[in-house]
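Trainee: Fold the following and give me the result.
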Amino acid sequence: MTAPEKGPASYFPSIEKKYGRPIAEWKDLIHSSPLSKHMELVTWLKTEHGLGHGHANALVAHTLAERSGT
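Mentor: Predicted coordinates:
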């Protein structure tokens, strides 16, 4: 049995269920955005794609952490 996800990734199942897109697609959108700052990306996901704050924040935090290697 695998341990449950912790941190931002713990939101991923509910993000996929609520918004109907796989996490990889959301990450691709974040990577292709001309924005680079955390809160700019969060605001963009909220206004342009209708995500809630917590879901947008989790996606951005996880994606930027991967980008920086942490």
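Trainee: switch to C-alpha atoms for all contacts and neighbour counts from now on
Mentor: OK.
Trainee: Around T2, how many other residues sit close by?
Mentor: T2 has 4 neighbours, counted by other C-alpha atoms under 10 Å.
Trainee: and it, helix, strand or coil?
Mentor: For T2, the secondary structure call by DSSP: H, G, I helix; E, B strand; the rest coil comes out as coil.
Trainee: Would you enumerate the residues in contact with the residue most central in space within the chain?
Mentor: Nearest to the geometric centre of the chain sits L59, at 1.3 Å (C-alpha atoms, centre = their mean). Shown in contact with L59 (C-alpha atoms under 8 Å, 6 or more residues apart in numbering): P8, A9, F12, W26, K27.
Trainee: To check against the first, give me the structure of this:
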Amino acid sequence: MPEQRVLAPATTDGVKGPASYFPSIERTYGRPVQEWLDLIVERLDGQRHMEVVSWLKSEHGLGHGHANALVGYVRAHLPQ
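Mentor: Okay, here's the model as predicted:
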């Protein structure tokens, strides 16, 4: 399978949906959203949505809403 990447939006000004959480995620966890997106792309290859959400919560300390927003964003933007 070729390597896939989901890119973070250049700006979240006026954005609705999962990406609206991105500024808060970066402030709260101190890592760029792109790092989280890259980790999630790797995990989604073989794991289900809620399994990846649980992993983000248990291994990285993300809150449920932030973890779910990141995974949802990746799933919505992965090439089919």
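Trainee: among the contacts of L59 of the first structure, who's most crowded?
Mentor: Going by other C-alpha under 10 Å, W26 tops those with 19 neighbours.
Trainee: Leaving out the residues flanking it, which one is nearest to it?
Mentor: L59 (7.4 Å; C-alpha to C-alpha, 6 or more residues apart in numbering).
Trainee: What's the one you found aligned with over in the second structure?
Mentor: Alignment note (TM-score structural alignment): L59 of the first structure maps to L70 of the second structure.
Trainee: same question, T47 of the first structure
Mentor: By TM-score structural alignment, T47 of the first structure lines up with S58.
Trainee: Which strand or helix spans its match?
Mentor: helix 49-60 (DSSP states H and E).
Trainee: go on, V71 of the second structure?
Mentor: helix 64-77.
Trainee: how big's the offset between that helix and the first structure?
Mentor: Superposed on the first structure, helix 64-77 of the second structure shows a mean distance of 0.3 Å to its aligned residues (mean C-alpha distance after the TM-score superposition for the first structure).
Trainee: same question, stretch 49-56 of the second structure
Mentor: Mean deviation for stretch 49-56 of the second structure: 0.5 Å (mean C-alpha distance after the TM-score superposition for the first structure).
Trainee: Which residues belonging to that stretch are considered buried?
Mentor: The neighbour-count criterion (16 or more other C-alpha atoms under 10 Å) identifies H49, V52, V53, S54, L56 as the buried residues of stretch 49-56 of the second structure.
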